[in-house]
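Asks: sequence first, predicted model second:
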Amino acid sequence: MTTEPAVHLQRTLTRELPHHEGQNVRLQGFLHARRDLGGVQFLVLRDRSGVAQCVGSGLHLPLPESSIEVVGKVKAHPKAPGGFEVQVESLRVLTAAVEPPPVEIPKMEWNVNPETLLDYRVVTVRGLKERAALKVQAELVAAFRDHLLTEGFTEISTPKIVSAGAEGGANLFPIDYFGHPAYLAQSPQLYKQIMVGVFERVFEVAPVYRAEEHATSRHLNEYLSLDVEMGFIESEEDVMDLETRLLDAIMTRLRERAGAEFSLLGATIPDVPARIPRITLMDARQLVQGKYGHAVGGKDLDPEAERLLSQHYAETEGSDFVFVTKYPRAARPFYAHPEINPDGTADPDLTRGFDLLFRGIEITSGGQRIHDHAMLMESIAAYKLNPESLAGYTEVFKYGMPPHGGFAIGAERLTAKLLGISNVRYARAFPRDRHRLTP
């Protein structure tokens, strides 16, 4: 069995094997799995496009996850992944693993102890399901960018080291900035509003940081936020219409580019209605109590109410999505635009804020923002915030800011719900939660 490199053959990816039946190919990848059956050896090679079964004899197989090169002839085989296998003529070890992986990569399941998989994330992230989730998220983010560009948006980049919080100063990670107090940004909200005065329509894809002491399957302390802000709107209805179009474009791309990943994970890509159902928060609370007997306390929907409301719209309208609108002022940040009464006055209790629920969980928070300087300063006072700490933000509203609004989508949370992943930490390559700073 030769170990010489097959320099005369171009590298073939595993997904391309059906196009090379009867031909010799050169594969490069990782030794995903191996078996030895009475002198006949089976190995599964994994590359960026998938896996391929290879069979040979007299092979000196390295440890799993070693980087290898296989040269051999492609043959149809109904039980092999993709319907084809490679009959090995030569095997070359490119880089040998020096010890076995701490977990068997082909046998990993998300329903085992999540800490085990996360402790060894540098290796477990190589798993087929693990990387499938990240591939879906990459396509989701690409679709987010592409669609917004077609609608005249400009991508921006905002500071992640800030002097004050965007939502009143709560849940901030403090840092020492050359002897001065500073914080990791919990949202690009204030900056993206300022940039509406430059480009009218802007978006950003960037991490945000929340110092919330959650230890749940749906929260991260660092996550990828997909932020959108648009100017010259009539109301929050324009913002919800935009998000509907955006989600439809995202799902279309996922069907085109990530069908294999959804199949691997047994997940379905939802249809986005031409108009996602909309219900006010007050009506939503009454609905879940009247139909399901679930009383909701507090100023927002609790997780069970979100689940029941989503169940209602899935059953009655066939929609996996529902907008919950007209949030009370107490449940929204200081920059949320108040609802406007029929007589033209501002409602003291309600805002033009909304959430989007998807399959029982909130994936978006958004709404129309205050654009009038006097109204904004009144709101800051009502929220008992320090106007001096927000001066860099409020200044721009002296100079003709248009009516505007936007939203933010948590990429990991949307990915997890799309794929049926029970713990959002598996939808990020290297998650950060209350207890995890490594790897």
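Replies: It's in. Numbers count the residues shown, from 1 in each chain.

Asks: make it CA atoms for all contacts and neighbour counts henceforth
Replies: Fine.

Asks: Asp176: what's it in contact with?
Replies: Counting by CA atoms under 8 Å, 6 or more residues apart in numbering, Asp176 touches Ala182.

Asks: so it is in which element?
Replies: Element membership for Asp176, per DSSP states H and E: strand 173-177.

Asks: give the buried residues for that strand.
Replies: 173-174 (16 or more other CA atoms under 10 Å).

Asks: please apply the same query to stretch 307-326.
Replies: 307-314, 319-326.

Asks: what's the answer for stretch 364-380, then?
Replies: Across stretch 364-380, burial judged by 16+ other CA under 10 Å covers 364-373, 376-377, 379-380.

Asks: what about that stretch, distance to the chain center?
Replies: 27 Å (CA atoms, centre = their mean, to the nearest Å).

Asks: and stretch 129-140, by the same measure?
Replies: Mean-position distance between stretch 129-140 and its chain equals 9 Å (CA atoms, centre = their mean).

Asks: on that earlier part again, gap between the strand holding Asp176 and the chain center?
Replies: Relative to the chain's own centre, strand 173-177 is displaced by 26 Å; criterion: CA atoms, centre = their mean.

Asks: coming back round to it: ok, so of the buried residues of stretch 307-326, who is nearest Pro439?
Replies: Arg307 (32.9 Å; CA to CA).

Asks: excluding covalently adjacent residues, which one is nearest to the closest one?
Replies: With CA to CA, 6 or more residues apart in numbering as the criterion, Arg307 has its nearest non-adjacent residue at 3.8 Å, and that residue is Gly360.

Asks: try this one next to it:
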Amino acid sequence: MGAGGRIHIADMAKPMAGQKVLLAGWVEDLRELGKVSFVTLRDATGLAQIVVKGGLQASMDGLTRQSVVAVSGTVAETRARDFEVEVSAEQIDVLSRAIHPLPIDPLGRLESGMDNRLNARALDMRNQKTASIFRLRHRVLESLRQGLSKRRFTEITTPKIIGSASEGGANLFSLEYFGKTAYLAQSPQLYKEQMTMGLERVYEISGFYRAENSHTGRHLSEFTSVDIEAAFMDYTDVMDVLEQLVREACVAASECTIEQEATGHKAEVPSDIPRITYSQAVDELGSDCGVSFGDDLLDSHLRLLGEKHPGYYFLTDWPTKLKPFYIRPKDDDAEVSRSFDLQHGYLELSSGGSRLHDPSILRSRLEQQGLDPALFADHLRAFDWGMPPHSGWGMGLDRFMAVLVGVDNVREAVLYPRDPDRLSP
């Protein structure tokens, strides 16, 4: 069957009564009432009622729910409660039969565990709650790209196969690369910094990899990251950009009323995002938690903070020693960095800050953190060509989507998640 002449179900309306149409989709329900049969047909845009009469009913013999069909017929007004119009079928072509029993019930009448749903992910996409999560994800990505573009950011694509352990990270996947050892990138950090030399403002939305043996509802081995880097911006400037983009994405999601109804969760739109310094957070936690300045905040600490701040908030001005080598300390206090994390409750969504752009200081920081500057020779070379001051951040899209659709496990918002236990389908 070709696409020519076919219309989407959502495009049918009362003014089309009497018109002939061609629909295609999958059978969601079947009912036989004597000499009349009713087929509930769904495509990616909605549901239609198909009325089948007379000898045409024989063409439905053996037809199963979830089978794919093409229906030619005439649009007519209907007294059915859930439909504005229906289609009186004149021809039904079975394009593909669904073999029962199916591994999961895509209508959700019989509940399936997440592993079973992921194993049958393509079929799970016919579940309207699942499909709505990914329609919302599409809308959020669209909003982020539009927002960055109007702020004069240029989209770039950086290598995912790299020759050295970028950022000095220990959690990298290694692979054999034509007789050499290569790694899968865990972020575009070094490349995006270099690109600020000429493009000034850049962003990338792409998949990255982290060999972290974590078994939680928020960690993945392959994840989608939204990254920006901007010349001549301080960390407060890029924090402003992040806040604006988050708000715009939340508004875009909140306008998708059908999808929100399907997920059963209304997107929270923050009016503003409060900023709390690391020192203030330590004070809020109190001495009972045993946290003092310079200590990293553990998951248990962040959960306590999340109870006090259940929505979006920034944690700013972290101790320099807790941040990567490229984060710039404050001029008046080198123990405090120009950095921030974006949190939603206990969940970290983004991390960023101002970067060091003086190559001599950058080399010293590498040595201070026990990293060999020789391994970063290509990166450092670019700094000798005149690197502008710059700042940026990276945000985990999958975690952001989990917050937007109100799910606890980030795998719900990823098509085919990869973690230490899952490498297929």
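Replies: Perfect, I can see it now. Keep in mind the model is a prediction, meaning the values are calculated, not measured.

Asks: coming back round to it: and the angle from the helix or strand following the strand holding Asp176 of structure 1 to strand 173-177?
Replies: Elements were assigned by DSSP H and E; along the chain past strand 173-177 of structure 1, the next helix or strand is strand 180-184. Note on geometry: by axes from the mean of the first three to the mean of the last three CA atoms, to 10 degrees, strand 180-184 of structure 1 and strand 173-177 are set 140 degrees apart in direction.

Asks: give the aligned range of strand 180-184 of structure 1 in structure 2.
Replies: Mapping strand 180-184 of structure 1 onto structure 2 (TM-score structural alignment) gives residues 180-184.

Asks: and the contacts of the matching stretch?
Replies: 160-165, 172-176, 208-209.

Asks: inside strands: which ones of the buried residues of stretch 364-380 of structure 1?
Replies: 364-369 (DSSP state E).

Asks: biggest strand in structure 2 by residues?
Replies: strand 20-33.

Asks: return the set of buried residues in that one.
Replies: Buried, per 16+ other CA under 10 Å, within strand 20-33 of structure 2: 21-28.

Asks: starting at the chain centroid, how far to the one helix or strand Ala249 of structure 1 maps to?
Replies: Element membership for Ala249 of structure 1, per DSSP H and E: helix 236-257. Here helix 236-257 of structure 1 shows a centroid-to-chain-centroid distance of 14 Å under the convention CA atoms, centre = their mean.

Asks: what residues sit buried inside the helix or strand just after that helix?
Replies: As assigned by DSSP H and E, the chain's next helix or strand after helix 236-257 of structure 1 is helix 259-264. Of the residues in helix 259-264 of structure 1, those with enough neighbours to count as buried (16+ other CA under 10 Å) are 261-262.

Asks: so how far is helix 259-264 of structure 1 from its chain's centroid?
Replies: The chain centre lies 17 Å from the centre of helix 259-264 of structure 1; the measure is CA atoms, centre = their mean.

Asks: how big's the offset between that helix and structure 2?
Replies: Taken over the aligned residues, the distance from helix 259-264 of structure 1 to structure 2 averages 1.6 Å (mean CA distance after the TM-score superposition for structure 1).

Asks: quick check: that helix aligns to which part of structure 2?
Replies: Going by TM-score structural alignment: helix 259-264 of structure 1 matches residues 257-262.

Asks: just send the buried residues of strand 20-33 of structure 2 back as JSON lines, with distance to Val71 of structure 2 too.
Replies: What follows is these, written out as JSON lines (distance: CA to CA, whole Å):
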{"residue": "Val21", "distance to Val71 of structure 2": "8"}
{"residue": "Leu22", "distance to Val71 of structure 2": "6"}
{"residue": "Leu23", "distance to Val71 of structure 2": "5"}
{"residue": "Ala24", "distance to Val71 of structure 2": "6"}
{"residue": "Gly25", "distance to Val71 of structure 2": "9"}
{"residue": "Trp26", "distance to Val71 of structure 2": "10"}
{"residue": "Val27", "distance to Val71 of structure 2": "11"}
{"residue": "Glu28", "distance to Val71 of structure 2": "14"}
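
Asks: in terms of secondary structure, what does the helix ranked longest in structure 2 contact?
Replies: With secondary structure taken from DSSP state H, structure 2 has its longest helix at helix 128-150. Here helix 128-150 of structure 2 touches helix 235-254, helix 257-263, going by 3 or more CA pairs under 8 Å, 6 or more residues apart in numbering; DSSP states H and E.

Asks: count the neighbours of Pro348 of structure 1 for me.
Replies: Neighbourhood size, Pro348 of structure 1 [other CA atoms under 10 Å]: 12.

Asks: re earlier: nearest to Gly46 of structure 2 among the contacts of stretch 180-184 of structure 2?
Replies: Checking these one by one against Gly46 of structure 2 (CA to CA), the nearest turns out to be Phe208, at 34.2 Å.

Asks: so where does the closest one fall, helix or strand?
Replies: strand 201-209.

Asks: for Glu315 of structure 1, same thing?
Replies: Here Glu315 of structure 1, judged by DSSP H and E, is contained in helix 303-317.

Asks: from Leu220 of structure 1, how far out is Leu437 of structure 1?
Replies: Computed as CA to CA, to the nearest Å, the Leu437 of structure 1 to Leu220 of structure 1 distance reads 12 Å.

Asks: those two: who's more crowded?
Replies: Taking neighbours as other CA under 10 Å, Leu437 of structure 1 and Leu220 compare with Leu220 leading, 26 against 9.

Asks: dump the residue contacts of the closest residue to that one other than its chain neighbours.
Replies: Excluding the flanking residues, the one nearest Leu220 of structure 1 by CA to CA, 6+ apart is Asp433, at 5.0 Å. Under the criterion of CA under 8 Å, 6+ apart, the neighbours of Asp433 of structure 1 are 214-215, 219-222.

Asks: relative to Arg413 of structure 1, which of these is nearest.
Replies: His219 (8.2 Å).

Asks: wait, a strand at the closest one?
Replies: No: assignment of His219 of structure 1 by DSSP: H, G, I helix; E, B strand; the rest coil gives coil, placing it outside any strand.

Asks: ok, now which ones touch the nearest residue to it once chain neighbours are set aside?
Replies: In this structure, His219 of structure 1 finds its nearest non-sequential neighbour in Val424, 6.8 Å apart by CA to CA, 6+ apart. Shown in contact with Val424 of structure 1 (CA under 8 Å, 6+ apart): 217-220, 412-413, 416.
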